[in-house]
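Q: only geometry, no sequence info:
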């Protein structure tokens, strides 16, 4: 587990405090929801909130307590199968598409499960939290839970979108308007560049798929100053973007026709005006905010329509590292960051962290000399390196402190329900 063991340097007390803070954040995200809300599963790719709350707890019980707790006994032996996601080395899993049919345990029983595991974890961290292997696994578990916090929001958003009244997740969820900004281009010389996780730049923790740091050669390129906005996307639609097969990959055009798609996910037109389902219900499209819930197919088609392309993940990382990382993406934030008062004064691309995950043109593949973590946790990333594309940058739903330039998210090209958008690139 050397890929993230170096992440552990804090005293056990600090790790225990972080454990409590991250675990409390999950319950806070679920607080606005009813038991019925937490049970629903709106599609096979999404999971019920109740399942998310239980699965992240299962992670700590299975990978930490089962291994290191003296006299270990599971909270409920049945949970080992019910809340296992895809870890074949651990044993069987319940069918992903049927997680919404797990009626027992109830939400209250899941909360009791969390409370009991948290109490046991507190005791273990107090007694042995400075041991490197325990600290490493707990650190991984906390980042895993933060991933599921984002999934909790994306999944409940999809579920609530199926409600005829477009029920909001929470009225308090902020949506900040941004200032109008023309799209500009920033040039990068390329050359031989290093990329991948660097603890001095990205912080001590990383997932195994961010390693090892290595070199790649880039030609000169330009990156757009901001993500594609809703207003930009309306231009694509008005120009027949969803009706022109020459703009689409073959699989993408099949996807458009099979789904009868004419607009991004969550969009609907009423009296000639476009609206979108958001976490605070149905709202009118803001033309200046980043377009999101786009598939790779849509991102690629838009880039072709715009006479540009998607950046590679190496290009994206080089550009991200060229920026001042104090842009506020680790602080509490609104859904979309406001642009600088004068974009002309910006030193480089803006809104690159924490607004929308940005599709790249890079297939999700291992870095040279990549090795997954040993043991069952080695199933975390490496085995999914097939038929998926890399996204970078984090989204408005990514927890604060969970974003870094080396982070590699990945989804299949048809995925839309994540907060995914597009930033253009082009050759110089």
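A: That came through fine. None of these values were measured; they are calculated from a predicted model. Residues are numbered from 1 along each chain as shown.

Q: going forward, measure contacts between C-alpha atoms and count neighbours the same way
A: OK.

Q: now residue 103. Nearest residue, chain neighbours left out?
A: residue 39 (7.7 Å; CA to CA, 6 or more residues apart in numbering).

Q: now that neighbour: how far from residue 153?
A: 14 Å (CA to CA, to the nearest Å).

Q: same question for residue 270.
A: On the measure of CA to CA, residue 270 and residue 153 end up 26 Å apart.

Q: also this one, for the comparison:
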């Protein structure tokens, strides 16, 4: 037994206090139970990985799996425990961007951190888990309890990042390693058996509406405060853009026609040599996935496209991207439970199978909107270093909505605002069209 399996079998390394993920519960989970479950879920994603798999970094935007394990632990150490558990110099290594608590180590150099070792990072996680769970055995003041909740949500974000970063890493290898085989009960149907839904545009909600989160339940500060907005008459596509539709765009010269592209997007096409979505073969017939290389399902949502590509496709199709206000007004929170999420074990988008109303707004792929990531009216970031979590990134990025096949189901809301730079495409990013009227 070697690699990851040898490490996790050591006594007290991240396993003894954490109940099995998905264990049945007789009622709502306590904060301690939710903490334990999400910390275990992160480790579960690492099953089968070697120490080498978990130490490499494939591009500046990604992070090694080992770093994700350490950074999420540092978050609880820094903002919940408030005492130093790790070696003093670890704080700089695993601080992502919180300048108020120290100078972070350069993001693009995280793959050079061979020390501390994976075993040391896992022992660090176990020690912090012991201390946080002991803390949760007693009543906490509201501010500290809110930081535990924020840390749990932060952990879930990094579970998705862990998967997408690992996918990008594995795609660099000529061996194209399989991260995990899908469960037989949840595997995507072969492309020849998928039932494609005809693209239709359905009336969207219009008029004066309220946008953003309010009331009970967790939400990030960038989802607040709830505020009025005016949404013009529009129609929304009944499903995301499919691989077949995107292939037609490619074959029609979509990547060779500057009139379809924003200026910065066309410059990126030429600079990076884009001519297809990330992970597609040059023959446009297969794509690399966390389940290995597979035939492209023509009816599944296209993914791993940038904002620039989404915008160009929409212009080619005679449509546009939705605004985030339109997206939120048209989304039914009741559909979250029927979405395709990480818990399925199928880490790739699948084709819609029911032609009823607007489908797949939750799960499968994050959907680019045309809205720049900026503050809502009367937005105020949290006081202190945790206020750096979202607010300082409100410049130069675009909002995505809905979650993906790599998102934990319990993490997503209809008000959730994800955000990335317009050239980014290593996340499970897709396209939903809208039209005026």
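A: Received, thanks. The shown structure was predicted, so the numbers you read here are calculated from the model rather than taken from an experiment.

Q: for the two chains, what TM-score is obtained?
A: The TM-score (TM-score structural alignment, normalised by the length of structure 1) is 0.91; 403 aligned residues with a CA RMSD of 1.8 Å.

Q: rewinding a little: SS state for the equivalent of the residue nearest to residue 103 of structure 1 over in structure 2?
A: Aligned by TM-score structural alignment, residue 39 of structure 1 pairs with residue 55 of structure 2. Following DSSP: H, G, I helix; E, B strand; the rest coil, residue 55 of structure 2 is assigned to coil.

Q: which residues does residue 55 of structure 2 contact?
A: Residue 55 of structure 2 makes contact with 64, 65, 66, 67, 111, 113, 114 under the criterion CA atoms under 8 Å, 6 or more residues apart in numbering.

Q: list only buried entries from the residues you listed.
A: Among these, those classed as buried by 16 or more other CA atoms under 10 Å are 64, 65, 66, 67, 111, 113.

Q: what's the most distant pair in the residues you listed?
A: 65 and 113 (11.6 Å; CA to CA).

Q: picking that back up, out of residue 270 and residue 153 of structure 1, which sits in the more crowded spot?
A: Set residue 270 of structure 1 next to residue 153 and count neighbours by other CA atoms under 10 Å: residue 153 wins out with 20 against 9.

Q: surely the more buried one forms part of a strand?
A: No. Applying three-state DSSP, one finds residue 153 of structure 1 to be helix, outside a strand.

Q: ok, it to residue 147 of structure 1 distance?
A: Relative to residue 147 of structure 1, residue 153 of structure 1 is positioned 10 Å away (CA to CA).

Q: what's near enough to touch the alignment partner in structure 1 of residue 352 of structure 2?
A: Using TM-score structural alignment as the criterion, residue 352 of structure 2 maps onto residue 339 of structure 1. Contact analysis of residue 339 of structure 1 by CA under 8 Å, 6+ apart lists 178, 179, 181, 350, 351.

Q: so which of those residues hold up in structure 2?
A: Retained in structure 2 by both residues aligned by TM-score structural alignment, their matches' CA atoms under 8 Å are the following of the contacts of residue 339 of structure 1: 179, 181, 350, 351.

Q: looking at those residues, which is nearest residue 14 of structure 1?
A: residue 351 (31.1 Å).

Q: can you pull out the helices in the stretch 51-200 of structure 2?
A: 65-76, 90-94, 118-135, 142-171 (DSSP state H, counting those that start in this stretch).

Q: I'm done for today, thanks for sticking with me.
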